[in-house]
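**Student:** below are the sequence and a predicted model for it; my questions follow.
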Amino acid sequence: MTPTGIEFLASFVRTGRLHGIGIGSTLDEAGRAVRHRFVDVVDEGGESLRRDHGFVELYFNPVPGGGWVMSGGSIELHRLAPGHGAAQEWARTTGVGFPRHVAWETLRAELARVPGTPELTVGDQGGFLEHRAAASGVSVIVVDDEEEERGCHPGHGDVWSVSLWGPVPAR
């Protein structure tokens, strides 16, 4: 059964894995796991590569001897709010459908429903709250400005982004 966007996000928060890849995955592994159009952007010094799939971005660092290894990633849910078809295109190529807006309450309920959710610590990010799962290396950024209303951008209580961070494990 194909997961919904909410189930997909909850799995990502629990495991730190996105379509089976995570910190330490190679560029080739990412290409096999995420079969969606992309643009690769390498910084001027060749020290980082960003694979931009639209509202999903994967970050890579070079490895000695050549190649790239995944160092992080981000699901930029705020890019879905304008409703320009990014979610529909992602659903066609990956099988995972996302709504225009994702309420933190909905994601939190899904996290509570399935065992194995790591402990979340909350920090203030100036108009946003960061719910950080240190065990999986994932942060959920939630709009915390009560004046923000849903529309062409997430409103109060909506998830802005979900990001993977952490040190690259030895391979």
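**Tutor:** Ah, there it is. Everything quoted here is computed from the prediction, not taken from an experiment.
**Student:** okay, CA-based contacts and neighbour counts for the rest of this
**Tutor:** OK.
**Student:** in the protein, which residue sits furthest out from the middle?
**Tutor:** Of all residues in the chain, residue 65 has its C-alpha farthest from the mean position, at 28.6 Å, by CA atoms, centre = their mean.
**Student:** here comes the other one, which I'd like you to weigh against the first:
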Amino acid sequence: MDLAGALEELKFTIGPGFRKGSDMRVAFTEFLAEQIRASSLLGLRRGASLVDVARAVGGNAFVDDPDRRGISMRRDYGLVEFGFDSDPIHGWVCFSAILQLHRLRWETAIPNSIRERVMAVPAVVPLGDLRKALMSQGGSLVKRDDQRFSDFDYYSVAGSGSRISVLTENDDEMLVANSVWSISLW
């Protein structure tokens, strides 16, 4: 393998935003902002295979939830959910990646591949903190007009295919209004 190929393989293996060494980890909201702006997760993008996802996320703590016809499947890693369509030539092909931030309160829901990249993982991500991290990286939140449910506001980031769902009212004592519920990366 030539140097360019080796560098590309290394880039895929460690993903964007990874800084080797515990003192080089980023704040969780900075990690989220990097993934949102890139419309990727751990180097994965729309069209990734099941093997690519398993390699990037790691571990075997997941639940596969196929539909009855075997046409689509949800792979749930706790904090992260991937949606797959069955393709007769390519096998399972990823069509969605969602960070279910409302699950952060359960520490076991956070894959090590994410935990290794961040300094600390909060139990809740306030919208203001995510907005600040995005702005520090040149991004900005735009409220979407397609508000489907009264208890959520939806935001996007220019140049990104990501969709951010934010609570508009208290869900419980921890998840309060303006807490980020989930981030659909693609």
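**Tutor:** Okay, I see it. Everything numeric here is computed off the predicted structure, so don't read it as measured data.
**Student:** list the contacts of the spatially most central residue of the first structure.
**Tutor:** By CA atoms, centre = their mean, the mean C-alpha position of the first structure lies nearest to residue 75, the distance being 2.9 Å. For residue 75 of the first structure, the contact set (CA atoms under 8 Å, 6 or more residues apart in numbering) comprises 55-57, 161-163.
**Student:** rewinding a little: and the residue mapped onto the residue farthest from the centre of the first structure from the second structure, which of the three is it?
**Tutor:** Taking TM-score structural alignment, residue 65 of the first structure has residue 89 as its aligned residue in the second structure. Secondary structure for residue 89 of the second structure, judged by DSSP: H, G, I helix; E, B strand; the rest coil, is coil.
**Student:** report the separation between residue 89 of the second structure and residue 124 of the second structure.
**Tutor:** Distance of residue 89 of the second structure to residue 124 of the second structure, computed by CA to CA, to the nearest Å: 41 Å.
**Student:** same deal with residue 179 of the second structure?
**Tutor:** 7 Å.
**Student:** cool, and residue 72 of the second structure?
**Tutor:** From residue 72 of the second structure over to residue 124 of the second structure the distance is 30 Å, taken as CA to CA.
**Student:** repeat for residue 174 of the second structure
**Tutor:** 7 Å.
**Student:** neighbour count for these two, which is higher?
**Tutor:** residue 124 (17 against 12; other CA atoms under 10 Å).
**Student:** and the more buried one, that one's in a strand?
**Tutor:** No - per three-state DSSP, residue 124 of the second structure lies outside any strand segment and is coil.
**Student:** for the aligned residue in the first structure for residue 80 of the second structure, which non-adjacent residue is closest in space?
**Tutor:** Counting by TM-score structural alignment, residue 80 of the second structure lines up with residue 56 in the first structure. Computed as CA to CA, 6 or more residues apart in numbering, the closest residue to residue 56 of the first structure that is not its neighbour in sequence is residue 75, at 4.5 Å.
**Student:** how about that neighbour, what's its partner in the second structure?
**Tutor:** Per TM-score structural alignment, residue 75 of the first structure is aligned with residue 99.
**Student:** likewise residue 122 of the first structure?
**Tutor:** Residue correspondence to the second structure (TM-score structural alignment): residue 122 of the first structure is matched to residue 144.
**Student:** do residue 131 of the first structure as well
**Tutor:** Counting by TM-score structural alignment, the partner of residue 131 of the first structure is residue 155.
**Student:** its match: what's it in contact with?
**Tutor:** By CA under 8 Å, 6+ apart, the contact list for residue 155 of the second structure reads 141-144, 163-166.
**Student:** dump the residues you listed into a markdown table; add distance to residue 51 of the second structure, secondary structure and neighbour count as well.
**Tutor:** Listed next are the contacts of residue 155 of the second structure as a markdown table, based on distance: CA to CA, whole Å; DSSP: H, G, I helix; E, B strand; the rest coil; neighbours: other CA atoms under 10 Å:
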| residue | distance to residue 51 of the second structure | secondary structure | neighbour count |
| --- | --- | --- | --- |
| 141 | 33 | strand | 18 |
| 142 | 34 | strand | 13 |
| 143 | 35 | strand | 14 |
| 144 | 34 | coil | 13 |
| 163 | 25 | strand | 22 |
| 164 | 27 | strand | 24 |
| 165 | 28 | strand | 22 |
| 166 | 31 | strand | 22 |
